[in-house]
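J.: Got a predicted structure plus its sequence, pasted below:
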Amino acid sequence: MLPSGIQHDAIYILGVGSQTPVGRTHGSSAAAVRCGISAYAEHPFMLDKRGERIIVARASWLDDMMPMAERLSVLALDAAREALQPMTHSRVRSRIRLHLALSREGLGDQVRARQVADSLVSSLDGAPVDDEVAIVMDGHAGGFLAMKEAVEELRSGRSAACLVGGVDSYMTADRLEAIDFAGNLHSSHNTWGFTPGEGAGFCLMATGATVAELGLTPVAELQAVATAQEGQLLGTRTVCIGEGLTAAFRAVLGTGDRVHHTFCDLNGEIYRADEFGFALCRTSEHFVDATQFTAAAECWGDVGAASAQLALGLAVASWERGYAKGHTLLTWASSARGPLRGAAKIKQAVNPRQ
């Protein structure tokens, strides 16, 4: 018999973990965003094309010369461990499948991505994480695709639990220079660019049946997750009217759904703001107040492939700390240079022990 409030086939979030420039845990990162604390600062040595120090949001405890693959592995490790904490003393009988969102721009190919994934799994010593990792390399919204694949795997019974994460960083000379010369870097001469950041976010997911079997307490319920495609991309001679993001919103928001707050990856680029605005116009009936949203990039910078899971972590924290304004929250992200758009509807979980 299932505990009160837990549904057999529902998907629950059991734990979350974060590593960001404003905090080295889920709680500290969320508190910093809640307080509006920013990690924006001059890069120690990188200059833009006008000779000014590039403004970034970086993990200051990491070596600035650390290779990208190693940097991502280090960021991901502590966030993954934090998300796995509920499983520390559980009697889970099967391996946990890892679904990992990475950036093609940051790593270049599947070979280096596989190196990051293998390094992470080998470092999670003692955790029952399967060696076979499902990797997604699809930009900012890649984390939602990873979550979607994990949900399908859980509901099919192929895994008892899935660890879903995203990690990304812009902190290499090549990547910062590429952003600058493409005209996308925020600076005193380009107010519509974005500030490069870095971070990692993870969430541990399982069905209600597994939650009941292991006697765990969920922190949230993932009611729906969806992805969609946008045809009018950033940097092309077309006008984006938010069709892809609208499709993602409509796929997760059902009749009667009312969203109290949104957590998103808006980063200061006008394209992204316009896209969100058009999507809101088409789906306004689902929002209690469309102006109630959190864009954490103003604190930890643009976090690329880590966007989805870090946004989910903020939603969970708002319930944990008691400042959420409702029981239904929306998270979303748009891949910067690709067509993928993603969204998830999160509901406050019922505590079966109350």
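T.: Sure thing, it's come through.

J.: rest of the way, CA atoms for contacts and neighbours
T.: Will do.

J.: Name the surrounding residues that touch whatever helix or strand residue 262 lives in.
T.: Remark: residue 262 resides in strand 261-264, with elements defined by DSSP states H and E. With contacts defined as CA atoms under 8 Å, 6 or more residues apart in numbering, strand 261-264 is touched by 289-290, 292-296, 307, 311-312, 314-315, 324-326, 328-333.

J.: Repeat that for stretch 140-157.
T.: With contact meaning CA under 8 Å, 6+ apart, stretch 140-157 is reached by 9, 11, 99-102, 134-136, 159-162, 164-166, 206-207, 225-227, 265, 303-309, 332-336, 340-344.

J.: quick one: which of those residues sit in strands?
T.: Secondary structure defined by DSSP state E assigns 11, 99-101, 134-136, 161-162, 164-166, 206-207, 225-227, 332-334, 340-344 of the contacts of stretch 140-157 to strands.

J.: Just the buried ones from those, in PyMOL syntax?
T.: Buried members of those, defined by 16 or more other CA atoms under 10 Å, are picked up in PyMOL with:
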select buried, resi 11+99+100+101+134+135+136+161+162+164+165+166+206+207+225+226+227+332+333+334+340+341+342+343+344
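
J.: List the contacts of residue 112.
T.: By CA under 8 Å, 6+ apart, the residues touching residue 112 are residue 69.

J.: mind running it again at 10 Å?
T.: 68-69, 104, 106, 118 (CA atoms under 10 Å, 6 or more residues apart in numbering).

J.: thought residue 202 was touching residue 167?
T.: Yes - taking contacts as CA atoms under 10 Å, residue 202 lies within contact range of residue 167: 8.7 Å.

J.: could you pull out the helices for the protein?
T.: Under the criterion DSSP state H, the chain carries helices at the ranges 26-35, 68-84, 104-107, 110-123, 142-156, 173-181, 208-214, 243-252, 270-283, 297-300, 307-320.

J.: Of all these, which one is nearest residue 196?
T.: Taking CA to CA, helix 173-181 is the member of the helices of the chain nearest to residue 196, at 7.7 Å.

J.: want to compare, so here's the second one:
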Amino acid sequence: MNEEIDVLALGMATPLGLSSRATLAALRAGFAAHEEIDEVEDLSGESVTACRLEQPDPGSGRIERACFFASHALTELLSWQPWTSPPAVFLATPEPTQAQDFEAATLWTSLCRSFGHTSLASTTTMLPFGRAGLFHALAQARAQLCAGTIDLALVGGADSLVTTEDVQRLARANALLGKTNQDGLIPGEGAAFFLLARRGARAAVAAIEALALDREPEPRNTGAPPRAVGLTRAFAQVRVNQAARPDVVVTALPPQRWWGREFSHAYLRNAALMPEPLVTVAPSVALGDLGAAAGAVALGVGFWQLHPIVPRRGRTGLERALVYGCADEGTIGVCLLRSPRTNSEVS
């Protein structure tokens, strides 16, 4: 099954902006959320870098910070498209090996208290696949929407990797970008959510045209070199179902060599799928590694590639964006996002 589903609304919050428009405006202006974390040193004794918002308090925990960004993202989404009864919820959460101090149920309970159970369903389906979790959430939502089990789905993710404890843990593991690891990552935080419906919704602002899930047999956390077997297959699945080339590729991955080589292999094996010339966007360059929120933020960035933030005469958005994400443990997801056939601007 590869039926289309419609996107009715979205909301996104990051350290660069507490709405999707603010975030995208900052990204397009070339801003980055990098700041030095003086209270943590890497193995060389230097201060480390993270993409962290000073609000909430830097000493707050991972769930509290994730909830802060999720609240802003959901507030924006509700301003686009309120509902009368809560939609079914599908939430991307961290991979089990990266879920220290992250209780997804606690996160959702806190959000329900903030918004009320009339706005948010009290239960949610958790997809513990990190950067690839959003695509699994999309797949489950699509299956239930197309089966008629549900009428609306709320899909997204929220995470924060910048608490003092998390940054210290990454520093001890020499996982951070710095003198002792020039291919390390910069941790980040954020959230994004999407309201989805079956194909044919009048208020659609985009559509998920194709979706593919796969798994890398020898993922990054095994230490094996990137062979891109799973990503090649996932791209090929999308290629079979696509109507036209995408205009841009948006990745949920941090700018590390392993991920870059993996994409290069999969790209060369699926050149007919890719934009010509190749255009890629990596939100993590400015926002850091967003953990379980990475896929959702990448999809949000992909959406705004289709719609000019400031409409100008003679200037239209792109038609399609290919969005993908991979988890350290090997889970992979890819989707093709298409602008609505009316090509109307988002107001």
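T.: Arrived safely, thanks for sending. Model, not experiment: these values are computed from the prediction.

J.: To residue 197 of structure 1, which of the helices of structure 1 lies closest?
T.: The nearest among those, by CA to CA, is helix 297-300 at 5.9 Å.

J.: Which other helices and strands does the closest one contact?
T.: If contacts are counted by 3 or more CA pairs under 10 Å, 6 or more residues apart in numbering; DSSP states H and E, helix 297-300 of structure 1 sits against helix 26-35, strand 40-47, strand 53-57, strand 198-207.

J.: follow-up on the earlier one: emit the PyMOL select command for whichever of the contacts of strand 261-264 of structure 1 are buried.
T.: Buried members of the contacts of strand 261-264 of structure 1, defined by 16+ other CA under 10 Å, are picked up in PyMOL with:
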select buried, resi 290+293+294+295+296+307+311+312+314+315+324+328+329+330+331+332+333
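
J.: Count the neighbours of the equivalent of residue 318 of structure 1 over in structure 2 for me.
T.: Using TM-score structural alignment, the equivalent of residue 318 of structure 1 in structure 2 is residue 305. Per other CA atoms under 10 Å, the neighbour tally for residue 305 of structure 2 reads 23.

J.: how about residue 305 of structure 2, what does it touch?
T.: For residue 305 of structure 2, the contact set (CA under 10 Å, 6+ apart) comprises 24, 247-250, 281, 299, 317-321, 337, 339.

J.: and those as a markdown table, adding distance to residue 232 of structure 2?
T.: Shown next, in a markdown table, are the contacts of residue 305 of structure 2 (distance: CA to CA, whole Å):
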| residue | distance to residue 232 of structure 2 |
| --- | --- |
| 24 | 29 |
| 247 | 19 |
| 248 | 17 |
| 249 | 15 |
| 250 | 16 |
| 281 | 19 |
| 299 | 20 |
| 317 | 28 |
| 318 | 24 |
| 319 | 23 |
| 320 | 19 |
| 321 | 17 |
| 337 | 19 |
| 339 | 25 |
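
J.: quick check, nearest of those residues to residue 43 of structure 2?
T.: Nearest member of those to residue 43 of structure 2, counting by CA to CA, is residue 281, at 30.9 Å.

J.: Which residue in structure 1 aligns with the closest one?
T.: Under the alignment (TM-score structural alignment), residue 281 of structure 2 pairs with residue 294 of structure 1.

J.: Apart from its chain neighbours, what residue comes closest to that match?
T.: With CA to CA, 6 or more residues apart in numbering as the criterion, residue 294 of structure 1 has its nearest non-adjacent residue at 4.8 Å, and that residue is residue 263.

J.: try residue 283 of structure 2
T.: Closest residue to residue 283 of structure 2 apart from its sequence neighbours, by CA to CA, 6+ apart: residue 298 at 6.6 Å.

J.: any idea how far that neighbour lies from residue 202 of structure 2?
T.: Going from residue 298 of structure 2 to residue 202 of structure 2 by CA to CA, to the nearest Å gives 25 Å.

J.: Also residue 160 of structure 2?
T.: Residue 160 of structure 2 sits 35 Å away from residue 202 of structure 2, going by CA to CA.

J.: neighbour count winner among those two?
T.: residue 160 (28 against 8).

J.: And stretch 260-269 of structure 2, what's buried?
T.: So for stretch 260-269 of structure 2, counting by 16+ other CA under 10 Å, buried means 262-267.

J.: ditto for stretch 101-113 of structure 2
T.: 102, 104, 107-112.

J.: Closest one of the residues you listed to residue 174 of structure 2?
T.: Nearest member of the buried residues of stretch 101-113 of structure 2 to residue 174 of structure 2, counting by CA to CA, is residue 102, at 21.5 Å.

J.: Now check residue 147 of structure 1 against structure 2: what is it aligned to?
T.: Per TM-score structural alignment, residue 147 of structure 1 is aligned with residue 138.
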